[in-house]
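>>> my questions are about this predicted structure, shown below with the sequence.
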Amino acid sequence: MLVGLLVNPIAGMGGRVGLKGTDGVVDEAIKRGAIPIAPGRAQEFLQTLESLHIDPSRLELVVCPNQMGEDVTQSSNLSYQVTDVVVTETTSSDDTKNCVLALYTSGVRLLVFVGGDGTARDILDIITEHNLDDLLVIGVPSGVKMYSGIFVVNPSDAAEVVKLVIDGGAGIAEFEIMDADEKAFREDRFIIKLYGYMRGPSVPARFQGAKQASPET
């Protein structure tokens, strides 16, 4: 099975320096001393995946270039290929969307991404735009708090879910993707809405579950 890996290298940086998210404030997060945490989460996922000793004939990773997957995968002993897509040095939502489409074109039907709710929304956008309905998604949380249901509890859980899918031990479920207004959060207003639904493996014990949408307060 071809399993895609996409890392949003800036996801979660803002939350660690009191910005309550990273959307639109990457430069400010860096000024405050934020460092990327997504690569470490991706590395934990890869280390667990490697420890599961899945038959190499049943698993090959397809990763995004450079800091969006390739860099962290190079330190593993897993078989992988790099998808043919160009990403910018300062990654954006367009890079995420282009990577998802390139991974899908490469034959990936199970995608593991490391990011936050914004990354999940970008992925859902490209799935919807190009009718990638047979793509299953697993989210590895990179940040302080996730609101969408597509995220597993921790990176190791993502590796366990991948193994279950390969072994035929997982069903399919639809997960809520939430739209949390990070700008409002920074102003101490809580605004979160349902954005849509995304398909992923059904392994309830491994997933966080979506947080309830609330009206503006």
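Alright, I've got the coordinates. Residues are numbered from 1 along each chain as shown.

>>> C-alpha from now on. contacts and neighbour counts both.
Fine.

>>> all helices for the protein, in order.
26-31, 38-51, 70-73, 93-105, 117-130, 155-166, 182-186 (DSSP state H).

>>> now these as TSV including mean neighbour count and distance to A205?
Below are the helices of the chain laid out as TSV (neighbours: other Cα atoms under 10 Å; distance: least, Cα to Cα, whole Å):
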stretch	mean neighbour count	distance to A205
helix 26-31	15	33
helix 38-51	20	17
helix 70-73	20	27
helix 93-105	20	26
helix 117-130	19	20
helix 155-166	21	9
helix 182-186	16	28
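
>>> quick one: closest of those to L6.
Minimum separation from L6 across the helices of the chain (Cα to Cα) falls at helix 93-105, 7.4 Å.

>>> now tell me what touches the closest one from outside.
Here helix 93-105 makes contact (Cα atoms under 8 Å, 6 or more residues apart in numbering) with 4, 6, 8, 62-64, 83-88, 119, 122-123, 125-126, 132, 135.

>>> dropping in the other structure now:
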Amino acid sequence: MRIGVVVNPIAGMGGRVGLKGTDGKVAEARERGAEQRAPDRAETALSALKERSPAAEILTYAGEMGAEEARRAGFDPEIVGRPSKNETSAEDTREAVRCLAAEPVDLILFVGGDGTAVDVAETLAETDEKIPMLGVPAGVKIYSSVFAVTPEAAGRVAAGFDRTEEREVNDIDEDAYREGEVRAELRAIAKVPVAESLQSSKQLGGGTVESLAAGVADEIEDGVTYVLGPGSTVGAIKSQLGFDGSPLGVDVWRDGELLARDASETDLLSNLGDENVIIVSPIGGQGFVFGRGNHQISPDVIRRSDVEVVASKTKLDGIGVLHVDTGDEDVDNSLRGWRKVRVGRFERRMLKVE
């Protein structure tokens, strides 16, 4: 099997520093102390691939666009090109896909977020080769259904598949997203390996959450610090508590006071107290609790906190299981298993976290 690898090394850098995306924000992300996460996730996926299919041939771009990660995973990759500058761009991604499609390869395994998925899918559509693609999740926002649920799952799927299906590539306007508005757009249809460990497209709808929000407000305790995640469901809780929260950011609240609005990881850590509770809602249709759109709530924040998951019954109707993908296997393992999800003022439903 010949697998083309394309890594967007700056994907996801804006997440933990509260930028909700990295498009056009790389310099600001670095100024805020952002660290790369895509190379490590690429290496994790390729290590899983190496374990399952050690004889696989890897073709990729030089440096952090794939070659370095492939070597760390134990492969001896074939280099088909190199980025034009030290700071890679969307055009580097597209040119890498063109080079790989010309070889050709059996699969394009890419590492990034929705923007990277668009670049890969649109470039593949320009070629005559009907090459499938598969995403390793590394971006802040991942609304498309062309991604595996975790880097490890991506490696396992890439190691062996016998069928493909058409799936959606979606993207949103990051500037509007930073202002609290989600404008999702279908950008392409791509061929993707058939596998159970692929995520669904994000559903933008939701059910009534007033009673759920009231239930959370009833149980607020003095002296406890509450980390309130993004989204409309938790947004209803913020309104019930009486403050104007960040619609798509993470807020910190304690004893009737908003301590931080649209907080970064650093803000969260500096405002945590002796007792902390994270309140999050899974992404509709996908079931991700952590690792999609809320990277500010990092493993270090989770270790110091209890976690309460909330969701409307309507949202849960479209979710079979919940997922976590924090980038820290120990933290992920601590979150896995059966968990009570609040669905009303008093009612809770048991759902498994994988």
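That came through fine. What you are looking at is a predicted structure, and each value in this text was computed from that prediction instead of being measured.

>>> TM between them?
Aligned and superposed, the two chains score 0.89 in TM-score terms (TM-score structural alignment, normalised by the length of the first structure); 206 aligned residues with a Cα RMSD of 1.7 Å.

>>> out of the contacts of helix 93-105 of the first structure, which are buried?
4, 6, 8, 62-64, 83, 87, 119, 122-123, 125-126, 135 (16 or more other Cα atoms under 10 Å).

>>> just the residues you listed now: which is nearest S106 of the first structure?
Nearest to S106 of the first structure out of these is T83 (Cα to Cα; 7.0 Å).

>>> am I right that that closest one is in contact with M68?
No - with contacts counted by Cα atoms under 8 Å, T83 of the first structure stays clear of M68, the gap being 10.8 Å.

>>> out of the helices of the first structure, nearest to S142 of the first structure?
helix 38-51 (5.4 Å).

>>> that closest one packs against which elements?
Helices and strands touching helix 38-51 of the first structure, by 3 or more Cα pairs under 8 Å, 6 or more residues apart in numbering; DSSP states H and E, are strand 2-7, helix 70-73, strand 110-115, strand 136-141, helix 155-166.

>>> adding distance to I37 of the first structure, write these out as a markdown table.
Formatted as a markdown table, these follow (distance: least, Cα to Cα, whole Å):
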| stretch | distance to I37 of the first structure |
| --- | --- |
| strand 2-7 | 10 |
| helix 70-73 | 12 |
| strand 110-115 | 10 |
| strand 136-141 | 10 |
| helix 155-166 | 12 |
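
>>> could you check how far G18 of the first structure is from P39 of the first structure?
G18 of the first structure sits 20 Å away from P39 of the first structure, going by Cα to Cα, to the nearest Å.

>>> scratch that, Q208 of the first structure is what I was asking about
Per Cα to Cα, Q208 of the first structure is found 21 Å from P39 of the first structure.

>>> counting neighbours, what do you get for the counterpart of M198 of the first structure in the second structure?
Residue pairing (TM-score structural alignment): M198 of the first structure is matched to A190 of the second structure. By the measure other Cα atoms under 10 Å, the count of residues near A190 of the second structure is 26.

>>> next one: the one 10 residues further on
Taking other Cα under 10 Å as the criterion, the count of residues near S200 of the second structure is 23.

>>> one more: Q208 of the first structure?
17.

>>> repeat for the one 4 residues further on
A total of 12 residues lie near Q212 of the first structure under the criterion other Cα under 10 Å.

>>> quick revisit: out of the buried ones among the contacts of helix 93-105 of the first structure, which is nearest to A159 of the first structure?
Distances from A159 of the first structure to these, taken by Cα to Cα, are shortest for G4, at 12.2 Å.

>>> returning to what we had before: can I get the buried ones among the contacts of helix 93-105 of the first structure in a markdown table including distance to D179 of the first structure?
Listed next are those as a markdown table, based on distance: Cα to Cα, whole Å:
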| residue | distance to D179 of the first structure |
| --- | --- |
| G4 | 24 |
| L6 | 20 |
| N8 | 17 |
| V62 | 28 |
| V63 | 26 |
| C64 | 25 |
| T83 | 29 |
| V87 | 25 |
| T119 | 11 |
| D122 | 11 |
| I123 | 13 |
| D125 | 12 |
| I126 | 16 |
| L135 | 21 |
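
>>> so which of these comes closest to E44 of the first structure?
For those, the residue nearest E44 of the first structure by Cα to Cα is L6; the value is 14.0 Å.

>>> in space, what's closest to the most centrally placed residue in the first structure - neighbours in sequence excluded?
What sits nearest the mean C-alpha location of the first structure, by Cα atoms, centre = their mean, is F113, with 2.6 Å. Spatially, and ignoring its direct neighbours in sequence, F113 of the first structure is nearest to L6 (4.6 Å; Cα to Cα, 6 or more residues apart in numbering).

>>> who touches that neighbour in this structure?
63-64, 68-69, 96, 99-100, 111-114.

>>> counterpart of it in the second structure?
In the second structure, L6 of the first structure lands on V6 (TM-score structural alignment).

>>> from R71 of the second structure, how far out is its match?
14 Å.

>>> one more: D218 of the second structure?
Taking Cα to Cα as the measure, D218 of the second structure and R71 of the second structure are separated by 54 Å.

>>> these two - which one has more neighbours?
The residue with more neighbours, out of D218 of the second structure and R71, is R71; 15 against 12, by other Cα under 10 Å.

>>> surely R189 of the first structure touches S214?
No - the pair R189 of the first structure / S214 is not scored as a contact, 10.8 Å apart, by Cα under 8 Å.

>>> understood, closing this out.
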